[in-house]
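S.K.: sequence unavailable; structure follows:
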């Protein structure tokens, strides 16, 4: 199966969707628990949420494989991006609810298998991401990266209470120009009926931190969107057009504000 889906664009913006994939190769799936095989920690339907972006001319990169195979938003070396806080790893062995991904400890990937997964699944996505940003920058003199994510509105493992609806992350201001961050925060805070935060619990994962280099004219932002704004958060994790149609105009405003930014 292809490792990602890529749609070429015409503007200096790449939208990355690293966690909406659900495919799990059979040799890995055979060792996983029935609960894990439902891929509960997927960023469900995020690619559908951004279906307007192609019409705006954005480049779009969407992963096809589950984050349980390898997490594309973690460094290949698997260091914790939030030191001192509870997180899942490069090849997760437990779910957000701290349920086991594998049937037994012996079924978990060892260092050798983890390295193979990095080369087989992690590397192709990141190679395409880096190549696309380089192409955009060569054409326009700068590049913009939007890393699109979603998560359940309440995950006690990671945060207390309900998460804000729109969580913007810029690695505490290190991954993009402050003018862009401010413009996006203004859009999010003006969105009627939705709560927003900038660099709160979610400051941006590996993709935002690794590729966002404002001094080199590459500006990256992550949006972690609460799933309660567009879908059913319980199985079978259904897409809710009635909710999605209300929040998608806000997403489009955020994307348009990003695309309009010129360093």
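M.R.: Nice, I can see it. The model shown is predicted, which means the values in this text are computed figures rather than measured ones.
S.K.: use CA for all of it now, contacts and neighbours both
M.R.: Will do.
S.K.: helices along the stretch 51-200 of the chain, start to end?
M.R.: Using DSSP state H, counting those that start in this stretch, the helices of the stretch 51-200 of the chain run over 53-56, 111-117, 123-140, 178-190.
S.K.: buried residues, the third one. List them.
M.R.: Same thing as helix 123-140. By neighbour count on 16 or more other CA atoms under 10 Å, the buried set for helix 123-140 is 125-126, 129, 132-133, 136-137.
S.K.: stretch 102-122 now?
M.R.: Burial within stretch 102-122, assessed by neighbour count using 16+ other CA under 10 Å, is assigned to 102, 108-109, 114, 117-118, 121-122.
S.K.: now stretch 200-208
M.R.: 201-208.
S.K.: with stretch 231-247 instead?
M.R.: 231-233, 239, 244, 247.
S.K.: return the closest of those residues with respect to residue 215.
M.R.: The closest of the buried residues of stretch 231-247 to residue 215 turns out to be residue 247 (CA to CA; 32.4 Å).
S.K.: quickly find the element holding the closest one.
M.R.: helix 241-260 (DSSP states H and E).
S.K.: gap between that helix and the chain center?
M.R.: 16 Å (CA atoms, centre = their mean, to the nearest Å).
S.K.: that one - contacts with which helices or strands?
M.R.: Applying 3 or more CA pairs under 8 Å, 6 or more residues apart in numbering; DSSP states H and E, we find helix 241-260 packed against strand 143-151, helix 178-190.
S.K.: rewinding a little: would CSV of the buried residues of stretch 231-247 with distance to residue 25 be doable?
M.R.: Converted to CSV, the buried residues of stretch 231-247 look like this (distance: CA to CA, whole Å):
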residue, distance to residue 25
231, 26
232, 26
233, 25
239, 25
244, 30
247, 33
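S.K.: out of those residues, what pair is the most spread apart?
M.R.: Longest distance between any two of the buried residues of stretch 231-247 is 15.9 Å, between 233 and 247; criterion CA to CA.
S.K.: any idea how far the residue located most distally from the centre of the chain lies from residue 239?
M.R.: Residue farthest from the centre of the chain, counting by CA atoms, centre = their mean, is residue 106 at 29.4 Å. According to CA to CA, to the nearest Å, residue 106 and residue 239 sit 36 Å apart.
S.K.: got it, and residue 207?
M.R.: For residue 207 relative to residue 239 (CA to CA), the value is 26 Å.
S.K.: pull the contacting residues for residue 169.
M.R.: Residue 169 makes contacts with 198-200, 202-204, 208, 221-224, as judged by CA atoms under 8 Å, 6 or more residues apart in numbering.
S.K.: need those in a markdown table with secondary structure and distance to residue 48, can you?
M.R.: Formatted as a markdown table, these follow (DSSP: H, G, I helix; E, B strand; the rest coil; distance: CA to CA, whole Å):
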| residue | secondary structure | distance to residue 48 |
| --- | --- | --- |
| 198 | strand | 24 |
| 199 | coil | 25 |
| 200 | coil | 25 |
| 202 | coil | 22 |
| 203 | coil | 24 |
| 204 | coil | 21 |
| 208 | helix | 21 |
| 221 | strand | 19 |
| 222 | strand | 17 |
| 223 | strand | 15 |
| 224 | strand | 15 |
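S.K.: this is the comparison structure:
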């Protein structure tokens, strides 16, 4: 594999993870995708651009280069399901609408998937693990923000329209309750936006695995409705008029995370 991730090391105890922003495909996956999948519709589109302000806040940032259609970095390496009902696995077999992802007989082999696990999944998770360890060693605590987005209507996965800001803390297990409350307050004050805490999206493997409040590592997932910053249909155009006010809320959320950490640990 060539470059499998991008990493920027920041100056404050916050790491932002972007596991579904990648667009690269392995040759086997590219050749095997059905026509509707070739535009990579289930990508977390433009997430690095949407969070481009975060470097200025001092955050560390890790972003995937390969598409989730190759391997899903937000699933455990044993591929145990994270949600009851319709979902996608470590090696996705369907699109979000439930249709097959690959042409019949064109799925990657077990050997190819094992290579994706070793050369794409493991380096991404080692980067998260090592950076959280560095942050905790330097600051005494670490904050993890797992950044996602999804179409606001995906009937196969959830009913109706998704709220704009979907915060996930694995039902309170991945971060301190006061931090979650602070984030809910920010969302509640954001006029024109809806939000929910631990609704349909409670946090995937990254949030659940690395969030460890008892050991001063606090993790939050944000699943953002794509209608808040882009066109949700191909060619998935970034909308600056929508994105700019949404970025302001995102910056308030990340600033609240950092401020909570300072209050909790540095007083």
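M.R.: Looks like it arrived, so ask away. Everything numeric here is computed off the predicted structure, so don't read it as measured data.
S.K.: which members of the buried residues of stretch 102-122 of structure 1 are positioned in strands?
M.R.: Using DSSP state E, no member of the buried residues of stretch 102-122 of structure 1 sits in strands.
S.K.: residue closest to the middle of structure 1?
M.R.: Centroid-nearest residue in structure 1: residue 149, 3.5 Å away (criterion: CA atoms, centre = their mean).
S.K.: contacting residues for that one?
M.R.: Residue 149 of structure 1 sits next to 17-19, 43, 46, 222-225 when contact means CA under 8 Å, 6+ apart.
S.K.: name the SS class of the closest residue to residue 68 of structure 2 other than its chain neighbours, please.
M.R.: Spatially, and ignoring its direct neighbours in sequence, residue 68 of structure 2 is nearest to residue 20 (5.8 Å; CA to CA, 6 or more residues apart in numbering). What DSSP: H, G, I helix; E, B strand; the rest coil gives for residue 20 of structure 2 is coil.
S.K.: mind checking how far residue 20 of structure 2 is from residue 232 of structure 2?
M.R.: 16 Å.
S.K.: cool, and residue 79 of structure 2?
M.R.: In this view, residue 79 of structure 2 and residue 232 of structure 2 are 28 Å apart by CA to CA.
S.K.: picking that back up, widest-spaced pair of the buried residues of helix 123-140 of structure 1?
M.R.: Going by CA to CA, the pair spanning those furthest: 125 and 137, at 18.4 Å.
S.K.: what is the neighbour count of the residue nearest to residue 68 of structure 2?
M.R.: 26 (other CA atoms under 10 Å).
S.K.: show me the contacts for it.
M.R.: Residue 20 of structure 2 makes contact with 43-44, 63-64, 67-68, 72-74, 148, according to CA under 8 Å, 6+ apart.
S.K.: how about 7 Å then?
M.R.: Residues near residue 20 of structure 2 by CA atoms under 7 Å, 6 or more residues apart in numbering: 43-44, 64, 67-68, 148.
S.K.: adding distance to residue 30 of structure 2, write those residues out as CSV.
M.R.: Listed next are the contacts of residue 20 of structure 2 as CSV, based on distance: CA to CA, whole Å:
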residue, distance to residue 30 of structure 2
43, 15
44, 18
64, 17
67, 10
68, 12
148, 23
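S.K.: in strands, which of those appear?
M.R.: Secondary structure from DSSP E places 64, 148 of the contacts of residue 20 of structure 2 in strands.
S.K.: tell me which of the contacts of residue 20 of structure 2 is nearest to residue 158 of structure 2?
M.R.: The closest of the contacts of residue 20 of structure 2 to residue 158 of structure 2 turns out to be residue 148 (CA to CA; 16.2 Å).
S.K.: for the closest one, which non-adjacent residue is closest in space?
M.R.: Using CA to CA, 6+ apart, the closest residue to residue 148 of structure 2 is residue 223 (4.7 Å).
S.K.: how much space between the one you found and residue 106 of structure 2?
M.R.: From residue 223 of structure 2 over to residue 106 of structure 2 (counting by CA to CA), the distance is 31 Å.
S.K.: need the contact list for residue 61 of structure 1.
M.R.: With CA under 7 Å, 6+ apart, residue 61 of structure 1 has these contacts: 4-7, 15-17.
S.K.: now those as CSV including neighbour count and secondary structure?
M.R.: Below are those laid out as CSV (neighbours: other CA atoms under 10 Å; DSSP: H, G, I helix; E, B strand; the rest coil):
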residue, neighbour count, secondary structure
4, 17, strand
5, 12, strand
6, 17, strand
7, 13, strand
15, 27, strand
16, 22, strand
17, 25, strand
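S.K.: now the two most distant members of those.
M.R.: Across the contacts of residue 61 of structure 1, the longest distance by CA to CA is 12.9 Å; it joins 4 and 15.
S.K.: residue 211 of structure 2 matches what in structure 1?
M.R.: Aligning on TM-score structural alignment places residue 211 of structure 2 opposite residue 212 in structure 1.
S.K.: could you measure that match against residue 135 of structure 1, distance?
M.R.: Per CA to CA, residue 212 of structure 1 is found 15 Å from residue 135 of structure 1.
S.K.: quick check: chain neighbours aside, which residue is closest to residue 132 of structure 2?
M.R.: Nearest non-adjacent residue to residue 132 of structure 2, counting by CA to CA, 6+ apart: residue 142, 5.9 Å away.
S.K.: what's the neighbour count on the one you found?
M.R.: Residues within reach of residue 142 of structure 2, counting by other CA under 10 Å, total 27.
S.K.: circling back: from the contacts of residue 20 of structure 2, which is closest to residue 169 of structure 2?
M.R.: Closest approach between these and residue 169 of structure 2, by CA to CA: residue 148, at 13.7 Å.
S.K.: ok, the closest one to residue 112 of structure 2 distance?
M.R.: Distance, residue 148 of structure 2 to residue 112 of structure 2, by CA to CA: 26 Å.
S.K.: again with residue 64 of structure 2
M.R.: Counting by CA to CA - residue 64 of structure 2 and residue 112 of structure 2 are separated by 19 Å.
S.K.: next: residue 50 of structure 2.
M.R.: Separation of residue 50 of structure 2 from residue 112 of structure 2 (CA to CA): 32 Å.
S.K.: now do residue 21 of structure 2
M.R.: 21 Å.
S.K.: kindly report the same for residue 75 of structure 2.
M.R.: For residue 75 of structure 2, the distance to residue 112 of structure 2 - CA to CA - is 18 Å.
S.K.: fine by me, we can end here.
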